[in-house]
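Novice: Make a model of this:
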Amino acid sequence: MSHKATHPPDTPLYPIREVSRLTGVNSVTLRAWERRYGLICPQRTPKGHRLYAQDDITRIERILQWLNRGVSVSQVAELLNQPEAVETPVPASHDWESQRQQLIALVNALDTAGLEALYHQSLALYPLSVAINELWQPAIKALEARWQSAPDALAQRTFEALLRSQVGIRLYYANKATRGPLVMIAPMPDEPGPLWVLMTALLASEHGYRVQLMDRHLPLDALPQAVTRLHVSLVLFASGQVENDAHVHQALPEAAATLGVPVGLCGDIARRREGEFNDGRVHLLGDDLPRAVARLRPLLREAGVL
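Specialist: Okay, here's the model as predicted:
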């Protein structure tokens, strides 16, 4: 059953850009939820512009609650119609699992058109943090585990090239549209490809930062010059690997101490190396990429950037 707008005439109404700001859901996703699933039904101006009331915003927040519990958007409509007082069990995540398997199959089949369509569909239907947590990050972990035991350089490089181009386009336009602090995102030395940094860069851009993406490892002795010449406010390293002990325990902390800007570390390495950084020069931000990027703001605030 579609949600129908029945707001009294004197109800305050908000344009889609304001609803996007209030809820964190971009306008493309709000329109997709309306058109494809009937999850929301805003009023329209005579010229066709969408206007949302407070109960629409409340409904969007309920949708987000379900999505953040791992429910796919195709299952949300039925759950929204349940009484809020009733504790509704979370459906099995079969749809997410099928989407992950579809993504992996497209990579293995070198189906770049299908991958591009899935990329755009996932970013249109879901908030970016949900798409990455439920689809992209688990699928990338599964692919990387498979490639360690059964290397497939062609599939890996094809997948990386497609994501590099798609994310690059998104970053280009987002960087032009924001005046936020510049975050430089780079892989660690043992990282075999750019997949982790690409996902991290997408999230940082979504949070309003300008992103300087380095999809190959930058030597530590080049970091001070990069920070100065590019006017970097924070350096963020990403990796799905354990990484070399000497680099992690000595070289990276020593380099971080000379930069004068916060240095963060995210991805599987942050989970595997938890508890190994105690002097505050390198901040371990965790392997949950959306949460890791959300933790950049306190670091920038502490550094006096925000």
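Novice: from here on, contacts and neighbour counts on C-alpha atoms
Specialist: Will do.
Novice: residues of the longest helix seen in the chain that come out buried?
Specialist: When the chain is parsed with DSSP state H, its longest helix is helix 153-177. By 16 or more other CA atoms under 10 Å, the buried positions in helix 153-177 come out as 155-156, 158-160, 162-164, 167-168, 171, 174-175.
Novice: show me the contacts for the most centrally placed residue in the chain.
Specialist: When CA atoms, centre = their mean is applied to the chain, the residue found nearest the centroid is Leu203 (3.6 Å). Taking CA atoms under 8 Å, 6 or more residues apart in numbering, we find Leu203 in contact with Leu128, Ser129, Leu289, Pro290, Val293.
Novice: Name the member of those with the most neighbours.
Specialist: When neighbours are counted by other CA atoms under 10 Å, Leu289 leads these with 25 neighbours.
Novice: Would you check that it makes contact with Ile269?
Specialist: No. Using CA atoms under 8 Å, Leu289 is not in contact with Ile269, being 11.7 Å away.
Novice: Now tabulate the buried residues of helix 153-177 in TSV and tack on distance to Ala139.
Specialist: Converted to TSV, the buried residues of helix 153-177 look like this (distance: CA to CA, whole Å):
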residue	distance to Ala139
Ala155	14
Gln156	13
Thr158	15
Phe159	12
Glu160	13
Leu162	15
Leu163	13
Arg164	16
Val167	17
Gly168	20
Leu171	22
Ala174	25
Asn175	27
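Novice: Tell me the one among those residues nearest to Leu123.
Specialist: Each of the buried residues of helix 153-177 was scored against Leu123 by CA to CA, and Val167 proved nearest at 11.3 Å.
Novice: To check against the first, give me the structure of this:
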Amino acid sequence: MSNYSIKDLELLSGVKAHTLRIWEQRYNFLKPQRTDTNIRLYSDEDLRLILNVSLLKENGIRISNIAKMDEREMREKVIKITDSQTSFPEQIYALTLAMVELDEERFEKIMGTNILKHGFEKTMVNIVYPFMSRVGLLWLTGGINPAQEHFISNLVRQKLMVAIDSQFISEKEVKDKYMLFLPDGELHDIGLLFANYLLRQRKNRTYYLGQSLPFEHLISIYDIHKPDFLLTILTVTPTSFIEVQRFVDDISQKFPKSTILISGPQIVGQGIEEPDNVVILNKFQDLVDFINDPNKSKYQL
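Specialist: Okay, here's the model as predicted:
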């Protein structure tokens, strides 16, 4: 069982903490435990309840009517809504519930339905990645059960691997060469896998080196393939601004003949100075725009 703070519930459900407190007092929805310092702690059942209540309310059901529903009735209405509507917020709610309940069958149904309707790329960009960003923030702050995060991450990873393996690029189709890696100590590879999919889908050759790659090994492999571009994502390492800036400067100097594409929470919005051959990607659309840019040769030295 997980213990969530009220801020964790706010992040996962989109319901403001102030509103949660009102619901708690007025409708007796929640009965959180309290720490010795009187801080509210919520369970998986509380999170599931708030997700359900929020989804029903967003779909026009009055909060006073929701308060009268029992658990079975509430769940049936939620399933009916998420099965009949494929708007992005509802599907993000549905994924969150699948994670909390460790419900693989529900995950598969959500993914299958949305991929058929929107295609794989749009499903990832508009549903899965926003959802995983929320989960990632909670994982970093210790606000989510690691088992739940591992469960949903591995299911998403499997989908990405299948999508990547289905792509074949002949040598004559290759546009540019990209080398993808995560630095030593960095294990969160879903963003990198999705970048690999986007690149291959657009007929680029990729050399996917995966998680936690020591710098000296990157250098030796780079010398073999000499890619046009290097791409990495910094989520939890390095751990300070000075270390991040040093990493950016080092990789720029070590690979002066390639353009370095960097993204991730440790980079975006952190005031990192970009050397001439480094491009910071603030979101996945930036990567798509970069790949599609007919003038991106201007970045190559």
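Novice: picking up where we left off before, ok, average deviation of the next helix or strand along the chain from the longest helix of the first structure from the second structure?
Specialist: Once helix 153-177 of the first structure ends, the next helix or strand along the chain (criterion: DSSP states H and E) is strand 182-187. Aligned to the second structure and superposed, strand 182-187 of the first structure gives a mean residue distance of 2.4 Å (mean CA distance after the TM-score superposition for the first structure).
Novice: Quick one: map Asp95 of the first structure onto the second structure.
Specialist: Asp95 of the first structure maps onto Ser87 in the second structure when the alignment is built from TM-score structural alignment.
Novice: try Tyr173 of the first structure
Specialist: So, by TM-score structural alignment, Tyr173 of the first structure is matched to Ser166.
Novice: just Arg229 of the first structure next, same as before
Specialist: Taking TM-score structural alignment, the alignment pairs Arg229 of the first structure with Ile224 from the second structure.
Novice: ok so that match is a helix residue?
Specialist: Yes. Under DSSP: H, G, I helix; E, B strand; the rest coil, Ile224 of the second structure falls within a helix.
Novice: and it, how many neighbours?
Specialist: Applying other CA under 10 Å, we find 8 residues neighbouring Ile224 of the second structure.
Novice: got it, and the one 3 residues further on?
Specialist: The local packing of Pro227 of the second structure (other CA under 10 Å) involves 21 other residues.
Novice: Can you tell me the SS state at it?
Specialist: coil.
Novice: Is the aligned residue in the second structure for Glu302 of the first structure in a helix, a strand, or coil?
Specialist: In the second structure, the residue matched to Glu302 of the first structure (TM-score structural alignment) is Lys298. On the three-state scheme (three-state DSSP), Lys298 of the second structure is labelled helix.
Novice: Now do the contacts for Lys298 of the second structure.
Specialist: Lys298 of the second structure is in contact with no residue at all, counting by CA under 8 Å, 6+ apart.
Novice: what's the distance between it and Met132 of the second structure?
Specialist: 33 Å (CA to CA, to the nearest Å).
Novice: now swap in Thr82 of the second structure and tell me
Specialist: Distance of Thr82 of the second structure to Met132 of the second structure, computed by CA to CA: 19 Å.
Novice: Isn't Asn204 of the second structure up against Lys177?
Specialist: Yes. Judged on CA under 8 Å, Asn204 of the second structure makes contact with Lys177 at a distance of 6.0 Å.
Novice: how near is the match of Asp95 of the first structure to Ile110 of the second structure?
Specialist: Ser87 of the second structure is 12 Å from Ile110 of the second structure, where distance means CA to CA.
Novice: Mind checking which of those two has more residues around it?
Specialist: Using other CA under 10 Å, the more surrounded residue of Ser87 of the second structure and Ile110 is Ile110, with 20 against 12.
Novice: Leaving out chain neighbours, which residue sits closest to the aligned partner of the more buried one in the first structure?
Specialist: In the first structure, the residue equivalent to Ile110 of the second structure is Leu118, according to TM-score structural alignment. The shortest distance from Leu118 of the first structure to any non-neighbouring residue, by CA to CA, 6 or more residues apart in numbering, is to Leu103 (7.5 Å).
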